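Peer 1: No sequence on hand, only this structure:
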């Protein structure tokens, strides 16, 4: 029997905002040419890069001291990917500690593609703009690990953060080909109706978000949420095939009928 593939560290960020219609989360549609979750509606994110760990040993990050090295690198990756894929940057100006304004960030949008391709190191970009990544603005809420039998595996930390009001989120046109702000319950309903392809960890995350009415409620819940590895499994209960997680995983339901899901991992 062959050994399971070692999971690749990854991170994703749930960017949320308040609207008159209720809480919304920013989601992107992955390019179908990408091997993992191609065409799926997901939160911005991606693999942890060696530069993410290296950045922790510079003066370009605030609030990362004392964090577990794995989690800290994942948090840097989540913030970097949010800028690459969504154009949202959770970083403070070194001059006054204020979050970079949306207008100033818009003027830097031409840097997104070079950062994503690796032509422009993220650390160089931050240093040139005199910015510091803000660890406290992204809070870990889950850790999903692809099942051992999968040919491609990820160890993904999920984070949640309030989207800055004056920054405009938009997909990059490369890894993601579309983007949308959706109420969590709306995303679930549209996924079940076949409008979106939604993978299992995304579905559980949406159900968790759907419990709350405001950004403040979500962030308060996130800061007290226990984060432990989740793999998930398929079980047959009373003749119904279910995708299950442990009861203490922290979701409204620990089992979802497979008929309600339109994509696995």
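Peer 2: On my side now, so go ahead. Since the model is a prediction, treat every value here as computed from it, not as a measurement.
Peer 1: hey, let's count contacts and neighbours off CA atoms from now on
Peer 2: Fine.
Peer 1: wait, residue 185 sits on residue 207?
Peer 2: Yes - if you go by Cα atoms under 8 Å, residue 185 and residue 207 touch, sitting 7.2 Å apart.
Peer 1: ok, which stretches of the stretch 1-150 of the chain are strands?
Peer 2: Secondary structure of the stretch 1-150 of the chain (DSSP state E, counting those that start in this stretch): strands at 8-17, 24-30, 41-42, 45-47, 61-62, 91-93, 131-134, 139-145.
Peer 1: Dump those strands to CSV, plus mean neighbour count and distance to residue 158.
Peer 2: As requested, these are exported to CSV (neighbours: other Cα atoms under 10 Å; distance: least, Cα to Cα, whole Å):
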stretch, mean neighbour count, distance to residue 158
strand 8-17, 24, 5
strand 24-30, 25, 13
strand 41-42, 25, 12
strand 45-47, 22, 9
strand 61-62, 18, 19
strand 91-93, 20, 19
strand 131-134, 24, 16
strand 139-145, 22, 5
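Peer 1: The structure to be compared is supplied as follows:
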């Protein structure tokens, strides 16, 4: 995979460079990442759900997939870190959208760790959540200002045009999905994924 910082908007790159230089000058140790989960809800027509976070929230103003930190309740049945993250992903989808995704419709896709220069860091498992119905029924809450169902190609076009502000993991995921034309292709790609070595973005 190419560096996820390649090709991002100039303002975003300048922000990340400033954060990186400030962290390096501080001499501080990187924050310990918190376990988190993200769910890319995928409809049969190829559309995925993107949600714009309020400005005052983490990732404020950005278009993201539903998700958040793992809670103690997610770990109650025990299991591996991946299993805890999967339960967190299903819970976050219910809380943020009102939609229910069956556990068997959740496909492990990727694992990203927030860059070391960020003050708040997450070890985030990304899952594809297959949505059977052609649904647009999303119950948004205070964590979302706006939502859209878009194909990966349309979302990337909005990003390139400066209309949809997104972080590198979101963009990389959309690029991967844009190359897959069917649900079967997505399932096959998910089987081949290796989440044992997380992606830790580094500035070029």
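Peer 2: Received the coordinates, thanks. Only a predicted model underlies this, so the values are computations on that prediction, with no experimental measurement involved.
Peer 1: Can you calculate the TM-score here?
Peer 2: Here the superposed chains carry a TM-score of 0.81, computed using TM-score structural alignment, normalised by the length of structure 2; 177 aligned residues with a Cα RMSD of 1.5 Å.
Peer 1: Which among the strands of the stretch 1-150 of structure 1 is found nearest to residue 2 of structure 1?
Peer 2: Closest to residue 2 of structure 1 of those is strand 8-17 (Cα to Cα; 17.8 Å).
Peer 1: element containing the counterpart of residue 159 of structure 2 in structure 1, please.
Peer 2: Aligned counterpart of residue 159 of structure 2 in structure 1: residue 191 (TM-score structural alignment). Residue 191 of structure 1 belongs to helix 184-192 when assigned by DSSP states H and E.
Peer 1: Give me the next element, helix or strand, following that helix.
Peer 2: Downstream of helix 184-192 of structure 1 (by DSSP H and E), the next one is helix 200-209.
Peer 1: State the span of structure 2 onto which that next one is aligned.
Peer 2: Residue span in structure 2 matched to helix 200-209 of structure 1, by TM-score structural alignment: 168-177.
Peer 1: quick check: longest helix of structure 1.
Peer 2: helix 69-81 (DSSP state H).
Peer 1: average offset between that one and structure 2?
Peer 2: With the two structures superposed, helix 69-81 of structure 1 lies on average 0.7 Å from its match in structure 2, counting by mean Cα distance after the TM-score superposition for structure 1.
Peer 1: Give the aligned range of that helix in structure 2.
Peer 2: Going by TM-score structural alignment: helix 69-81 of structure 1 matches residues 80-92.
Peer 1: Flag every buried residue along the matching stretch.
Peer 2: With burial defined by 16 or more other Cα atoms under 10 Å, the residues of stretch 80-92 of structure 2 counted as buried are 82, 84, 85, 86, 87, 88, 89, 90, 91, 92.
Peer 1: Who are the contact partners of the fifth one?
Peer 2: When you say that, I think you mean residue 87 of structure 2. Residue 87 of structure 2 sits next to residue 74 when contact means Cα atoms under 8 Å, 6 or more residues apart in numbering.
Peer 1: can you count the residues close to the closest residue to residue 94 of structure 2 other than its chain neighbours?
Peer 2: Leaving aside its sequence neighbours, residue 94 of structure 2 sits nearest to residue 100 (Cα to Cα, 6 or more residues apart in numbering; 5.7 Å). Residues lying near residue 100 of structure 2 (other Cα atoms under 10 Å) number 14.
Peer 1: what does residue 27 of structure 1 align to in structure 2?
Peer 2: With TM-score structural alignment as the criterion, the equivalent of residue 27 of structure 1 in structure 2 is residue 50.
Peer 1: Would you check how far apart its match and residue 69 of structure 2 are?
Peer 2: Computed as Cα to Cα, to the nearest Å, the residue 50 of structure 2 to residue 69 of structure 2 distance reads 18 Å.
Peer 1: and what of residue 201 of structure 2?
Peer 2: As judged by Cα to Cα, residue 201 of structure 2 and residue 69 of structure 2 stand 19 Å apart.
Peer 1: now residue 47 of structure 2
Peer 2: 25 Å.
Peer 1: Also residue 116 of structure 2?
Peer 2: 18 Å.
Peer 1: hey, where'd the helices end up in the stretch 101-250 of structure 1?
Peer 2: Assignment of helices within the stretch 101-250 of structure 1 using DSSP state H, counting those that start in this stretch yields the ranges 102-106, 112-117, 122-128, 184-192, 200-209, 215-222.
Peer 1: mind putting these in TSV, distance to residue 37 of structure 1 and mean neighbour count included?
Peer 2: Shown next, in TSV, are the helices of the stretch 101-250 of structure 1 (distance: least, Cα to Cα, whole Å; neighbours: other Cα atoms under 10 Å):
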stretch	distance to residue 37 of structure 1	mean neighbour count
helix 102-106	29	14
helix 112-117	19	16
helix 122-128	25	16
helix 184-192	14	18
helix 200-209	10	20
helix 215-222	25	17
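Peer 1: Figure out which of those is closest to residue 3 of structure 1.
Peer 2: Short answer: helix 200-209, nearest of these by Cα to Cα, at 23.8 Å.
Peer 1: quick check: angle from the closest one to helix 184-192?
Peer 2: 150 degrees (axes from the mean of the first three to the mean of the last three Cα atoms, to 10 degrees).
Peer 1: mean per-residue distance, helix 200-209 of structure 1 to structure 2?
Peer 2: Looks like 0.4 Å for helix 200-209 of structure 1 (mean Cα distance after the TM-score superposition for structure 1).
Peer 1: Work out the gap between that helix and the centre of the chain.
Peer 2: Chain-centre distance of helix 200-209 of structure 1: 11 Å, with Cα atoms, centre = their mean, to the nearest Å.
Peer 1: For that helix, name the packing helices and strands.
Peer 2: helix 184-192 (3 or more Cα pairs under 8 Å, 6 or more residues apart in numbering; DSSP states H and E).
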